[in-house]
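Need the 3D shape of this:
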Amino acid sequence: MATRDRLDRAEAATALPDPEALSRNAGLLAEEIGRAAARYFQPAEGGAPPKGMNEEVAEIVRTLAGVAEKWFADPQKASEAQGRIAKEFVDLWGATWLRLQGQSAPAIAEPEPKDARFSHAEWSTNPVFDFLKQGYLITTRWAEYLVDNAEGLDDHTRHKAQFYLRQVSGALSPSNFLMTNPELIRHTLSENGANLVRGMRMLQEDIEAGKGELRVRQTDPTAFEVGRDVAVSPGEVVFRNDLIELIQYAPTTETVLKRPFLIVPPWINKFYILDLNPSKSLIGWMVSQGLTVFCISWVNPDMRHADKDFESYMREGVEAAIDAIGAATGEREVSAAGYCVGGTLLAVTLAYQAATGNTRIRSATLLTTQVDFTHAGDLKVFADEEQIKGIEARMSEKGYLDGSRMAGAFNMLRPNDLIWSYVVNNYLKGKAPSAFDLLYWNADATRMPAANHSFYLRNCYLDNTLAQGRMVLGNVRLDLKKVKVPIFNLATREDHIAPALSVFEGSSKFGGKVDYVLAGSGHIAGVVNPPAKAKYGFWTGGPAKGRFADWIAVATETKGSWWPYWFQWLEAQAPERVPARIPGEGALTSLGPAPGTYVRMKA
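This is a model prediction of the structure:
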């Protein structure tokens, strides 16, 4: 007991701040804040003016103000809404008063079980911080009620308001501020404020890394190098043009399937999400099953590529790759897979080839791919006429969309996890984020050529022309119903980018047999789910017809990775095998080792 008492006293003593160190760190903090502010408010590179309320903030204000107008238009409904939140705060005041008197009281509002922002014990045990937490939850849920129940809002405006409200409520959480977060207060006192000094230094570094824009780091950027730590599967670049490098991967089996396989990754991110490391590389696993794998590595475009449009990406990307594969292997036909927007491009190519009598792609695997954008998820928030015109105006200045713009949009899909948790960890706790290959890839941004991105936003997200049979490419009207090749259509259950419902409904647009498979987890983890990990699972249930909820209700769940199930589907179509092909030993010689040069280009 005496030993325990001594330890308790020692712990209490170390918890007290050192006044001298606290004062010294306060001075250093002021200096670091000044440096960070000076860098942020100085003109951006290229002579742009200092930052003010940009278009995105103005759009948020306009949208939420429109919701408020709907409520103020009906004084009775507005009064009822005010009474709703007033009652909850009266109940909260009463419960808090009881707790301050040492009595117990039930919570008025509790966070969701997965909400890690309020996991520290004092958010519940301390009545003051519990009041802040519950008051925040009451207010944000009331605001959500206003958006959901505002009369007279069109669907797109309501969707925008719901999305923007999540951004605002995420930013205003008491967990994000030093003086309203009990964990941060204790952490700061225990370090005498040194954590804040480190945090401001990291803030300044992140503004520098963003060239005047704040680019919140999510991992240690020095921990990985492309070709050394990520994108490490051995192979050779066997073809290159202005848009792509084509990588042929080295075999690991004595025989391979006769029909070669082409991967069309998204150009919004770099291809090595499918080759992060040997233990979770889809590309490496495919090679190990006996596939001759070719993968497109898209160029990171600059102003020279401003006029490269969707047709360019089809002809100089997918079709050029198929031509090169034919030269390298002597095979006319290929199987292909497209991931995300790469899958959309693959579907467009299939429709174009079906219209022109081309039969070179004999089967297609679509990974979290949308062809019908009716239910396209939260990214559709950015795709109305006014916002697209704003994006096009920005792209016209340089000929491309900055990679940071797309990265920011993706982070906004999960702001508490991908933005504010890192703000708190980096700048308030003063802790550098841990090394994580997935987040390194996430931060390795790519640009979008102006012509390509404008076509994609307008024809897919805004007008949905592909699903309606109205998309025209190369003077050819595209009809997915003419696509008869077998299609493996993979969705993921928690996908925020290509929602499972959207992929499900897209299945009905094709004219041939479509195997719809629903994997567990989200847009990345649901796809990159190696068998050795035995994580998540997948659901199969026959043709994607009728209501999505009804399909799920009768679907069969299988534990583990979908990869082996998919490979059985693929192998059954063309099981013939030939001796393994060595990259660079065919008609196409090596232009350099994988992963090539395009993937190393920084935005």
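
CA only for contacts and neighbour counts going forward, please
Fine.

Show me the helices in the stretch 351-500 of the chain, by range?
Using DSSP state H, counting those that start in this stretch, the helices found in the stretch 351-500 of the chain span residues 385-398, 403-412, 415, 421-423, 437-443, 450-456, 500-506.

which residues sit against the next helix-or-strand element following the last one?
Once helix 500-506 ends, the next helix or strand along the chain (criterion: DSSP states H and E) is strand 514-519. Contacts with strand 514-519, where a contact means CA atoms under 8 Å, 6 or more residues apart in numbering, come from 486-493, 500, 504, 507, 526-527, 536-544, 562.

looking at the helices of the stretch 351-500 of the chain, which is buried most?
helix 500-506 (a mean of 24; mean count of other CA atoms under 10 Å).

Filter the contacts of strand 514-519 down to just the buried residues.
486-493, 500, 504, 507, 526-527, 536-541, 544, 562 (16 or more other CA atoms under 10 Å).

Do I have it right that Phe504 meets Ala544?
Yes: Phe504 is within contact range of Ala544, at 6.1 Å (criterion: CA atoms under 8 Å).

One more, please, to line up against the first structure:
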Amino acid sequence: MAGGASDLAPGKRDRRFTDPAWSENPLLRRLVQLYLAAGRTAEELVADAGLEARDRRRVEFLVENLTEALAPSNVPLLNPSSAKAAIDTAGLSLVRGAGQLARDLVSAPRIPEMVDGSGFAVGENIATTPGAVVLRTEVLELIQYRPQTETVSEVPVLVVPPTINKFYAIDLAPGRSLVEHIVREGRQLFVISWRNPDARHADWGFDTYVRSILDALDAIEEITGTDRTMLGGICSGGILATITSAHLAAIDRQDRLAGLFLAVTVIDTTDAGTAGALVDRRTAEAAKRRSRRTGYLDGRSLAEVFAWLRPGDLVWNYWVNNYLLGKRPPAFDILFWNSDTTRMTAALHADFVDMSLDNQLADPGTLEVLGTPIDLSRVTVDAYIAAGVADHITPWESCYRTTTLLGGESRFVLSTSGHIAALVNPPGNPKASYRVNDTNPPESSAWLAGAEVRQGTWWSDLTEWLSARCGGTRPAPDHPGSDTRPVVGDAPGTYVHEK
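Next up is the predicted model:
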């Protein structure tokens, strides 16, 4: 290889070495080949080591991070694009990059800035679907979206968002909003916006959040005059929605639910990807102690952890752009949302950690919430479960295992996207597709082998599923709220603005 006989080259999708100099300059070409060969050797050594699944994921995580960090494209001036930028700007690109690096190191998350958020404003060009806040408590605001059709389905829909980010991942820009899509399909839609907690709210745990979802269901039933609601949840919000469903089943009130839909939600934490493999009891207890001291877990800490799960795309890509080229990161609505993190109360953090480590939701009766044992097999309403095939936070195979835990009929849908892109999947993208299978075999690999690929977005599939379970239609309400539940403000509310 050192003599130049190797034909080893970067893959066509490897953006690190697209500059022609990496292939045309003999020295740079040999350097890239040596780097690629070393990385391939490291991967083969791990694959041949015969490690247990958990240990293998940990070693793979370490090897991937070391390999990505050592890429020659990360070195100032050695990177041809960096050298050209320095020449073109008389060194100002490196000066700007050094300034950005210093600013990023000052505060968490200590990773390169991923988005230029200066052009985004929540309520102005982000989270703009018309609606009103019809319930405000210490824990949440409940948003009722204004109908955009003459008639609406009898059964309303309630969506529970994540607890570590703000709700508007499902209501980004017009045309890229799941909220907008559901409303335009004739649904009565309600979405929770969680308060951004601080140290005063350290004791809010599963009981508090499930009780708050029940409060939201009470308000929806009162406003709409119906006795059933379709309950949905996303990521950690999906866990809370599932627990709520099991609690209602335990007290014989599952009749309040028309169904359950979950997106990018892991319930069974057995071998739940790299993130799960990196956490053991010692590190978990240390993390819980830290959040107890402050009263909360800072969402920026999680954002940093999640970034290192995909170091090439979420760290070193921006290292080159921001520091070596001295450019600003792109303005992208998904990344703006991702940077708008929230805190998680210490009690809720501890509850989630314990649930994950002990896999409590997969073991009936192990977890108690609001005084009732949680047994997911008693949740017999139909369920819709969506996941992303490229999801690095909630692996789709782990999401699939929910089909084996719930007691009703489940439909599993697999999008081509990652964690958040799976949610922002509007119609009109000619490259979009998803997989479906009318059966749910025990193993995810068997499901995938028998799945059918359909063109378009899984949003359309969800629409059909909801239509079959949300009853007939009725005239759309003239205004949000009711006499007993008056409007307290316009969407997107006030809690979404809390920092």
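
Fetch the TM-score of the aligned pair.
With the length set by TM-score structural alignment, normalised by the length of the second structure, the two chains reach a TM-score of 0.95; 496 aligned residues with a CA RMSD of 1.7 Å.

what about the residue positioned nearest the centre of the first structure, distance to Glu69 of the first structure?
Centroid-nearest residue in the first structure, with CA atoms, centre = their mean: Phe410, separated by 4.3 Å. Distance of Phe410 of the first structure to Glu69 of the first structure, computed by CA to CA, to the nearest Å: 29 Å.

follow-up on the earlier one: distance to Ala161 of the first structure added to the helices of the stretch 351-500 of the first structure, as a markdown table?
Converted to a markdown table, the helices of the stretch 351-500 of the first structure look like this (distance: least, CA to CA, whole Å):
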| stretch | distance to Ala161 of the first structure |
| --- | --- |
| helix 385-398 | 15 |
| helix 403-412 | 14 |
| helix 415 | 15 |
| helix 421-423 | 23 |
| helix 437-443 | 26 |
| helix 450-456 | 24 |
| helix 500-506 | 21 |
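
Which one of those helices lies nearest to Val237 of the first structure?
helix 437-443 (20.7 Å; CA to CA).

mean shift between the closest one and the second structure?
Its aligned residues in the second structure lie a mean 0.7 Å from helix 437-443 of the first structure after superposition (mean CA distance after the TM-score superposition for the first structure).

contacting residues around that helix?
217-221, 224, 230, 269-270, 272-273, 276, 407.

Which residue numbers in the second structure does it align to?
Aligned by TM-score structural alignment, helix 437-443 of the first structure falls on residues 333-339 of the second structure.

one step back: closest one to Asp378 of the first structure among the helices of the stretch 351-500 of the first structure?
Nearest of the helices of the stretch 351-500 of the first structure (CA to CA): helix 403-412, 9.2 Å.

could you check the angle helix 346-357 makes with the host helix or strand of Ile213 of the second structure?
Using DSSP H and E, Ile213 of the second structure falls within helix 206-224. With axes from the mean of the first three to the mean of the last three CA atoms, to 10 degrees defining the directions, helix 206-224 of the second structure sits at 100 degrees from helix 346-357.

Off-centre distance for helix 206-224 of the second structure?
Relative to its chain's centre, helix 206-224 of the second structure lies at 23 Å (CA atoms, centre = their mean, to the nearest Å).

What residues of it count as buried?
206-207, 209-210, 212-214, 216-217, 219-224.

Same question for stretch 267-283 of the second structure.
Ile267, Asp268, Thr269, Thr270, Ala272, Gly273, Thr274, Ala275, Gly276, Ala277, Val279.

next one: stretch 17-29 of the second structure
Buried, per 16+ other CA under 10 Å, within stretch 17-29 of the second structure: Phe17, Trp22, Ser23, Leu28, Arg29.

Which residue in the first structure aligns with the fourth one?
Meaning Leu28 of the second structure. So, by TM-score structural alignment, Leu28 of the second structure is matched to Phe129.

ok, and that match, which helix or strand is that part of?
Per DSSP H and E: helix 127-149 holds Phe129 of the first structure.

Would you mind measuring from Arg528 of the first structure to Pro221 of the first structure?
You called it Arg, but residue 528 of the first structure is Val. 22 Å.

and what of Glu392 of the first structure?
31 Å.

cool, Lys431 of the first structure as well?
14 Å.

Buried residues in the helix ranked longest in the first structure, which are they?
For the first structure, the helix reaching the highest residue count under DSSP state H is reported as helix 75-100. Buried residues in helix 75-100 of the first structure, defined by neighbour count with 16+ other CA under 10 Å: Ala78, Ala81, Ile85, Glu88, Phe89, Leu92, Ala95, Thr96, Trp97, Arg99.
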